[in-house]
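Peer 1: No letters, just coordinates:
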């Protein structure tokens, strides 16, 4: 018999590093979720841009079920068919020539930063170790990645941080030009900052960063953990900008909800991770790769990617209408189905209030910092679910503004 649990059990048995909502979801289908009491929610959160094809997508369920009956795990002293097929698909659809699999975005970034350092030291000597990153960035929760991320609230309080990391203002090309030098091994950025407030890079900034990296023999690393896998309307956001990185990291939506991450790069750069220099016990496991292969096959379809922009426009038009009524947002920004509604100064710090009010009305939204409401729904969310979810969100807005 299945043990009965409830939200209060979280406080009893779990480490208190999260503060989950009062309701406990138990079932999802498409863009709808039901909790223990049977209440239905429209899901605009997507597991933080993870559930790229919604909940219980039949193609993903079939891929997982089929692989579960074959082979779950082998050590990385062996390879497996799903990993080879998925890596081949990623190589075919991106700039990359080589792929490293892991389990999360943090692990993918850890691998990328280690590779960037290793490549630079091998080619240019031990002094070429500086990593330049940007304020308000988020790159993961390992000590290395959280130190590269430009938000001290996540990295302070754990003792001495890894050295050789410089943080600059995002989208400030002059600041980057002044800082970068021949001792810089990599410039690391999210083409569209997620946790930092859904802030896209400018075209000039991305192009300028590429040119400066080329000038100083530094690698350009794009963290596409949140912006990748169709989220912005192209398979990866770098394709929207027309600027190719040297290393790209991906996770979140890659597995459509199954934990998997990957680092993509060129053959020349990859050659500096020789046998034994890096690894991941579960990385490239058959279950994760089989599900990701199915997800990527759907996400990469031109019709699916084209529809993302149409859905973006539908969201933006309605959010602007809500704003016209309630004057609550200073800006609606983002790309594709990663959308941020920045709150006006009078509502600063209240993003979580909107999130909680949304839950009461039956819609799941996110925050991206205290001042931005984040929407990251399924890439294939039906228009009817967008409309119904935004009806519920408007009622939430009315409730918060009225306080």
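Peer 2: Happy to help now that I have it. No experiment lies behind these values; they were computed from the predicted model shown.
Peer 1: CA atoms for contacts and neighbours, from now on please.
Peer 2: Will do.
Peer 1: check contacts around residue 188.
Peer 2: Neighbouring residues of residue 188 by C-alpha atoms under 8 Å, 6 or more residues apart in numbering: 131-134, 220-223.
Peer 1: What is the neighbour count of the residue lying closest to residue 253 once chain neighbours are set aside?
Peer 2: Nearest residue to residue 253, sequence neighbours excluded (C-alpha to C-alpha, 6 or more residues apart in numbering): residue 50, at 4.2 Å. Counted by other C-alpha atoms under 10 Å, the residues lying close to residue 50 total 25.
Peer 1: And the spatially most central residue of the chain, how close does it get to residue 124?
Peer 2: Centroid-nearest residue in the chain, with C-alpha atoms, centre = their mean: residue 226, separated by 1.7 Å. According to C-alpha to C-alpha, to the nearest Å, residue 226 stands 32 Å off from residue 124.
Peer 1: Let's verify residue 334: helix, strand, or coil?
Peer 2: Going by DSSP: H, G, I helix; E, B strand; the rest coil, the secondary structure assigned to residue 334 is strand.
Peer 1: Please apply the same query to residue 17.
Peer 2: What three-state DSSP gives for residue 17 is coil.
Peer 1: do residue 341 as well
Peer 2: Put simply, residue 341 is strand when judged by three-state DSSP.
Peer 1: Alongside the first one, take a look at this:
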């Protein structure tokens, strides 16, 4: 008999009932150190007092009005994102998946309005993840996402990750845009080299196609810059964000230049809930904390500490781990053992991690994790490694 919750997840046998900072309490009272942050969502940890205060204050005033009216909290957040980024305009969504849908529509509508309705094709890269909508799975293209869901939305093709030279050859008269994650998350914590991202920007400019960046997982301070593409010194035409921008409250956005967004006029897109007062009140509180030089600098400092300790962990357990990957506090352990064995052993050691492709374990802690908590995290990961090694023997 099918359960009342549709069984599309293989859920761990854990039920968390409370959270505080980087800690979560299981129903049986055990405390777990959270290196998953709800898959890079809880950038300021659980029950952050600043976010709780912002949400509570707004909840006592006004929850929802729809986008038929002006929403002051939305305007404030849009102004902040424009001020802190390449963008001239922002549309708010409820998730990264919704942001992908709009990014695709925006790129195609741009060329339609420019008199080139034939330019509808979008180039992506293998190993990508752009959400689970029809456009998202078509843009990513992996069999794990697409099998059984055909016919797929047409107009998408996929190149080998890191093969920037192939982009030039793949662009045709019908190409509208290239879409890429500066750091692949689900794909196994695979950063695109800064030089490659710069070359990709150059190719798009030379060919006259739009560049769409998916920063749903790697954005909002995760890499030590507000947005990951800043490390390469480039800007996209369109960018998707979500996850961290709401600090745990469902919120996403599409950021774009005035030119790229020029086709999106009144009536071309909408969202009943997107950018509602509750979400934007929390989003403003997140931005007020994360988008400061002091906070971002501390993310990089802690990243160095975490990575140093993880390199020691890998060196101590070469039969379990192969290497450390990633940047900022978006790190991954490439495993020799099965990554799910490491994740499950972590549960026994009361540390939460997230699996990814390429046999990687993702480490995506709240960005305000402390030095002491980083030390405790690595100690628990070591316990997990010892358990996995013993199982192999």
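Peer 2: Received it, and whenever you're ready, just let me know what you need. All figures in this text were calculated on a predicted structure; none of them were measured in a lab.
Peer 1: Now the TM-score, please.
Peer 2: The TM-score (TM-score structural alignment, normalised by the length of the second structure) is 0.97; 390 aligned residues with a C-alpha RMSD of 1.2 Å.
Peer 1: where along the stretch 251-393 of the second structure do the helices fall?
Peer 2: According to DSSP state H, counting those that start in this stretch, the stretch 251-393 of the second structure carries its helices in the segments 277-290, 293-316, 339-348, 371-392.
Peer 1: and among these, the most buried is which?
Peer 2: When you average the neighbours per residue for each of those (mean count of other C-alpha atoms under 10 Å), helix 277-290 leads with a mean of 24.
Peer 1: quick one: it to the first structure mean distance?
Peer 2: When the first structure is superposed, helix 277-290 of the second structure averages 0.4 Å from its matched positions, counting by mean C-alpha distance after the TM-score superposition for the first structure.
Peer 1: Provide the aligned range in the first structure for that helix.
Peer 2: Using TM-score structural alignment, the residues of the first structure aligned to helix 277-290 of the second structure are 286-299.
Peer 1: cool, stretch 176-186 of the second structure as well?
Peer 2: Stretch 176-186 of the second structure corresponds to residues 185-195 in the first structure, going by TM-score structural alignment.
Peer 1: and the end-to-end length of that stretch?
Peer 2: 25 Å.
Peer 1: now swap in stretch 56-67 of the second structure and tell me
Peer 2: Span of stretch 56-67 of the second structure from end to end, C-alpha to C-alpha: 21 Å.
Peer 1: Which part of the first structure matches it?
Peer 2: With TM-score structural alignment as the criterion, stretch 56-67 of the second structure aligns to 65-76.
Peer 1: Alignment lookup: residue 83 of the second structure to the first structure.
Peer 2: So residue 83 of the second structure corresponds to residue 92, using TM-score structural alignment.
Peer 1: Equivalent analysis for residue 156 of the second structure, please.
Peer 2: So, by TM-score structural alignment, residue 156 of the second structure is matched to residue 165.
Peer 1: same question, residue 249 of the second structure
Peer 2: Correspondence of residue 249 of the second structure to the first structure, assessed by TM-score structural alignment: residue 258.
Peer 1: Contact partners for whichever residue in the first structure pairs up with residue 377 of the second structure?
Peer 2: Under the alignment (TM-score structural alignment), residue 377 of the second structure pairs with residue 389 in the first structure. Residues near residue 389 of the first structure by C-alpha under 8 Å, 6+ apart: 42-44, 362-363.
Peer 1: Mind checking which of these are in strands?
Peer 2: Among the contacts of residue 389 of the first structure, DSSP state E puts 42-43, 363 in strands.
Peer 1: Generate CSV for those, with distance to residue 174 of the first structure and neighbour count as supplementary columns.
Peer 2: Formatted as CSV, those follow (distance: C-alpha to C-alpha, whole Å; neighbours: other C-alpha atoms under 10 Å):
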residue, distance to residue 174 of the first structure, neighbour count
42, 43, 29
43, 40, 31
363, 42, 25
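Peer 1: Among these, which one sits closest to residue 291 of the first structure?
Peer 2: Using C-alpha to C-alpha, residue 43 comes nearest to residue 291 of the first structure of those, at 21.1 Å.
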